[in-house]
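J.: Build me a structure from this.
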Amino acid sequence: MQFLSIIRINESSTQQPDQRLMNDMGKLMEEMTKAGILVDTAGLKPSVEGARVKLSRGKISRIDGPFAEAKEVIGGYAILEAPSMDEAVHASRRFLEVHGDGWDIDCEIREMVRHPDASAT
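T.: Okay, the predicted model is just below:
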């Protein structure tokens, strides 16, 4: 099963990854990729550079970032290969633990359901 771990951050925070975090995250990502758990991961550019497209009552609108109404935004994601939700949660916990005590982030984990006609990755 594949799971999407959505990493939420507070963009107004001054938290920035230091060299230790970057090194530790690199090691964890390499380990998890070799073990077949981590399929893909990436951070996202700030919401000021993003846009939302909304459908409401048949009308489509575009909203350019930043998204002031949102306290937290999606800061990145990881696609995980795991036999169960518990294992996906465990993998996401490892990402959070690498950050240490000074961070305030969370992950939402959702099982991915592909359309039967979609090609598997």
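J.: From now on I want contacts and neighbour counts done on CA atoms only, so please keep to that.
T.: Noted.
J.: all strands of this protein, in order?
T.: Applying DSSP state E to the chain gives strands spanning 2-9, 38-43, 51-56, 59-64, 73-81, 106-111.
J.: Could you dump those into JSON lines with distance to Met29 and mean neighbour count added?
T.: Listed next are the strands of the chain as JSON lines, based on distance: least, CA to CA, whole Å; neighbours: other CA atoms under 10 Å:
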{"stretch": "strand 2-9", "distance to Met29": "14", "mean neighbour count": "21"}
{"stretch": "strand 38-43", "distance to Met29": "7", "mean neighbour count": "15"}
{"stretch": "strand 51-56", "distance to Met29": "29", "mean neighbour count": "10"}
{"stretch": "strand 59-64", "distance to Met29": "32", "mean neighbour count": "10"}
{"stretch": "strand 73-81", "distance to Met29": "10", "mean neighbour count": "20"}
{"stretch": "strand 106-111", "distance to Met29": "16", "mean neighbour count": "18"}
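J.: now the other sequence, so there's something to compare against:
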Amino acid sequence: MKRYLLIALCMMSSLSILEAGEKRTWEGKWNNRKYNTSGPLKCVAASDDKGVWKATFTGLFKGDPFKYEATFQSRPNGNQLNLAGTATIRGHKYQWAGFMKGATLSGKYKSNIGYYGEFVLKEKK
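T.: Okay, the predicted model is just below:
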């Protein structure tokens, strides 16, 4: 019985990530593997009660600021949320997948024009 209670508590704590309307902020760095560039990245996001997140990403690419909106779906997977989404940045289509685990938001992305890379962000309270 204790084992089942522990499992239930762990699942409840991982699902607290899904609180609808709660805004969360992460900051860190992205890498573009096509051009071997990197820069700062910030994500501010909130989810609805169905696990759909709306996010604003801001950062710098070769000193040029960027900002884009993204919508992505989350699915609980043990102690993390798996994520998948799309975005249009400067007219180019991007797909990305990643996860939220603890205070970390990680992802890998690729575009229809050959940009690809990853990002690792830490939550800011």
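J.: Superposed, what's their TM-score?
T.: In this superposition the chains share a TM-score of 0.28, using TM-score structural alignment, normalised by the length of structure 1; 68 aligned residues with a CA RMSD of 5.2 Å.
J.: what would the strands of structure 1 look like in JSON lines with distance to Ala88 of structure 1?
T.: Below are these laid out as JSON lines (distance: least, CA to CA, whole Å):
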{"stretch": "strand 2-9", "distance to Ala88 of structure 1": "7"}
{"stretch": "strand 38-43", "distance to Ala88 of structure 1": "10"}
{"stretch": "strand 51-56", "distance to Ala88 of structure 1": "28"}
{"stretch": "strand 59-64", "distance to Ala88 of structure 1": "32"}
{"stretch": "strand 73-81", "distance to Ala88 of structure 1": "7"}
{"stretch": "strand 106-111", "distance to Ala88 of structure 1": "7"}
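J.: out of those strands, nearest to Asn23 of structure 1?
T.: Minimum separation from Asn23 of structure 1 across the strands of structure 1 (CA to CA) falls at strand 38-43, 15.4 Å.
J.: relative orientation of the closest one and strand 73-81 in degrees?
T.: Interaxial angle, strand 38-43 of structure 1 versus strand 73-81 (axes from the mean of the first three to the mean of the last three CA atoms, to 10 degrees): 170 degrees.
J.: Could you work out the end-to-end span of stretch 80-87 of structure 1 for me?
T.: One end of stretch 80-87 of structure 1 sits 9 Å from the other (CA to CA, to the nearest Å).
J.: which of the residues in stretch 106-120 of structure 2 are buried?
T.: 106-111, 116-120 (16 or more other CA atoms under 10 Å).
J.: farthest pair in those residues?
T.: Ser111 and Val120, at 18.0 Å, using CA to CA across those.
J.: that older thread, among the strands of structure 1, single out whichever gets nearest to Leu21 of structure 1.
T.: So among those, strand 38-43 is nearest, using CA to CA, at 14.0 Å.
J.: Next, the angle strand 2-9 makes with the closest one.
T.: What separates the directions of strand 38-43 of structure 1 and strand 2-9 is an angle of 20 degrees, with the same axes, to 10 degrees.
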